[in-house]
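> Here is a sequence with its predicted model. Questions after.
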Amino acid sequence: MPSLTGNIAKMRVSATPDDNTVRYSLPVGEQFIEMNDLIGSEVEVSHSGLIHCVHCGSKTKKSFNQGYCYRCLITLAQCDSCIIKPEKCHYHEGTCREPEWGEAHCMSDHFVYLANTGNLKVGITRHVKDSISSRWMDQGASQALVMLRVPDRLTSGQVETMFKSHIADKTNWRTMLKGAPDKQDLEAEKQRLLAELQPELDKLRDEKGLQAISETDMAAVEIDYPVTAYPDKIKSINLDKTSSFSGTLQGIKGQYWMLDENRVINMRKYAGYGLTVSY
């Protein structure tokens, strides 16, 4: 049984409009495991007990924000609270922890989207490559549709906040893992929401400029996942309590592995953990 040992990172994802089944690649140290090839096969995972920060590489007793040490948590712009709540972006106030990082990541176009992750939700993303965003795949969305383009992170957060009074902004991971959801008419839902929010959107346009919030003509996309069986009742694996596990990999959705006996594990949660993965 071959194996790799090293610190893991969030699984890399890819898909195209021609092949919309997500392909997963797990970084282990400097190497990668092509996870789609392991569906239906036995995998074994053991945690060495070591955790290293995904940013600075320092050894840490506890991981924060899916992989950071405490020092990076309180100093990096990418760990600031405005990353979770973009409507609180404070770059324009001159108080960004890392102005160069903020310039590159916050002061660029963002997209406000609808996604079907088992329930309809609104969200924001910076990148939509070949009509598909890696964020949708990380969230386990089966459908997604870009609604609006805005010029910066703050505006995206302000627009998202408007939508949150009409639709959820969180993915229910348990619902997402229970199976493929019923298809939704995202275009119809988009038009309904835009009509309801037009007065609020127009007010924000008056403040930021008519071109600051523009409707896109991108079509809705459908996304498939490499899953042969969904769990009936979810049993979550916690590497901080159980340092090793093994089983048949039955599928991957979002950043979750689904194994036999209804077990699931959020691999992204353990970014920076030293693991040995045998397959």
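Arrived safely.
> CA atoms for contacts and neighbours, from now on please.
Will do.
> What are the contacting residues of the longest helix belonging to the chain?
Using DSSP state H, we find that the single longest helix of the chain is helix 186-208. For helix 186-208, contacts defined as C-alpha atoms under 8 Å, 6 or more residues apart in numbering pick out 114-115, 144-145, 147, 159, 162-163, 166, 211-213, 220.
> Below is structure B, check it against A:
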Amino acid sequence: MQYTGVLKKMNTEITDKVQYYLDMKTDFININQLLNKEIELRFVTYECLNCHLEKEIYRQGFCKSCFFDIPTAGDWIMHPELSKAHLDIEDRDLEYEKKVQLQPHVVYLANSSDVKVGVTRKSQIPTRWIDQGAHEAIEIVEVPNRYLAGITEVALKDHVSDKTNWRTMLKNDIKDENLVEWREKLHEFIPAEAEEYYIANNSETNINFPVFQYPKKPKSLNLVKEEMYKGKLVGIKGQYLIFEDDTVFNIRSNEGLVIELITQ
């Protein structure tokens, strides 16, 4: 079978083991069904996820002109503390920013390579945790807008990491942590503006990924440079495809690439 389409992050469904789906325009592929099979990836060209023109991807699946213009790539996306829609102040498109920023957001702890703090819209749980390859996670606060979540994350990352070590996550070189204890330990550092939104009585969410073999020394595939890769798919974790020879391919960081995916 041969599929052609522009890469976007895989859709996920949390079941006993996470189910992964890749939207290839004319086909919707359950990637789990390709596990333990040989697959071939070929780079074809680029397609910006916004303007859909054949332009080199700059960041987040967008060409350079779109990245610096569209509201979906504003600085507040990566830095929630910069959100200003609650003040009725526009960054690039106030209507869009109000729609996204003025909705419930969650500050959480996730354990993927080590315990880290993060922010996401409530509607993106547990998707966000799955995308980060977290095998366990817990909510700390649920606030009514992105700004409050952002300043809470900034305060907490003085006491816990806000980064994921992708190599450690993929090697599964991790340990279980008591996230309830972590949440309680970090409670005192929550800013006064968000204190009333602290969640005191919840439990961890556990996530199982479909991986038959973890890589010992993960090697990241640069499909644009290599143009073609073929290997046996042995696992999926986070947004990574894991192959038998320790090659890993991050779907999320390659959004906007038009590829051919060939299976036997």
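Great, that's in hand. Bear in mind the structure is a predicted one, so any value in this text is a computation, not a measurement.
> Now, of the contacts of helix 186-208 of the first structure, which are buried?
Among the contacts of helix 186-208 of the first structure, those buried by neighbour count (16 or more other C-alpha atoms under 10 Å) are 114-115, 144-145, 147, 159, 163, 212-213, 220.
> Secondary structure class of Tyr96 of the second structure, three-state.
Using DSSP: H, G, I helix; E, B strand; the rest coil, the three-state assignment for Tyr96 of the second structure comes out as helix.
> so how far is Ile89 of the second structure from it?
12 Å (C-alpha to C-alpha, to the nearest Å).
> same thing with Cys51 of the second structure?
Per C-alpha to C-alpha, Cys51 of the second structure is found 26 Å from Ile89 of the second structure.
> Do a quick rundown of the helices in the second structure.
Under DSSP H, the second structure gives helices at 64-67, 75-78, 94-101, 127-131, 146-156, 166-171, 179-186, 223-226.
> Any chance of JSON lines for those, columns distance to Lys55 of the second structure?
Formatted as JSON lines, the helices of the second structure follow (distance: least, C-alpha to C-alpha, whole Å):
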{"stretch": "helix 64-67", "distance to Lys55 of the second structure": "9"}
{"stretch": "helix 75-78", "distance to Lys55 of the second structure": "22"}
{"stretch": "helix 94-101", "distance to Lys55 of the second structure": "25"}
{"stretch": "helix 127-131", "distance to Lys55 of the second structure": "26"}
{"stretch": "helix 146-156", "distance to Lys55 of the second structure": "31"}
{"stretch": "helix 166-171", "distance to Lys55 of the second structure": "28"}
{"stretch": "helix 179-186", "distance to Lys55 of the second structure": "43"}
{"stretch": "helix 223-226", "distance to Lys55 of the second structure": "13"}
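> Can you check which of those helices gets nearest to Glu56 of the second structure?
Closest approach to Glu56 of the second structure among the helices of the second structure is made by helix 64-67 (7.9 Å; C-alpha to C-alpha).
> What range does that closest one cover in the first structure?
Helix 64-67 of the second structure corresponds to residues 70-73 of the first structure when matched by TM-score structural alignment.
> so who does the residue most central in space within the first structure touch?
In the first structure, the centroid-proximal residue (C-alpha atoms, centre = their mean) is Asp138; its distance is 3.7 Å. Contacts for Asp138 of the first structure were tallied using C-alpha under 8 Å, 6+ apart; they are 13, 253-255.
> Looking at the alignment, what corresponds to it in the second structure?
Using TM-score structural alignment, the partner of Asp138 of the first structure in the second structure is Asp131.
> Show me what Gln33 of the second structure aligns to in the first structure.
Gln33 of the second structure maps onto Asp37 in the first structure when the alignment is built from TM-score structural alignment.
> Sorry, wrong one. I was asking about Phe43 of the second structure.
Taking TM-score structural alignment, the alignment pairs Phe43 of the second structure with His47 from the first structure.
> Quick check, its match in contact with Thr276.
Yes. His47 of the first structure is in contact with Thr276 according to C-alpha atoms under 8 Å; the separation is 6.6 Å.
> For Val107 of the second structure, grab the count of nearby residues.
Counted by other C-alpha atoms under 10 Å, the residues lying close to Val107 of the second structure total 26.
> Same question for Lys225 of the second structure.
Neighbour count for Lys225 of the second structure, taken as other C-alpha under 10 Å: 8.
> State the distance from the counterpart of it in the first structure to Glu42 of the first structure.
Aligned counterpart of Lys225 of the second structure in the first structure: Lys241 (TM-score structural alignment). Taking C-alpha to C-alpha as the measure, Lys241 of the first structure falls 22 Å from Glu42 of the first structure.
> Please name the nearest non-neighbouring residue to Asp75 of the second structure.
Spatial nearest neighbour of Asp75 of the second structure, chain neighbours left out: Leu82 (7.2 Å); criterion: C-alpha to C-alpha, 6 or more residues apart in numbering.
> Quick one: map that neighbour onto the first structure.
In the first structure, Leu82 of the second structure lands on Lys88 (TM-score structural alignment).
> And for Asn165 of the second structure?
The pairwise alignment with the first structure assigns Asn165 of the second structure to Asn172, based on TM-score structural alignment.
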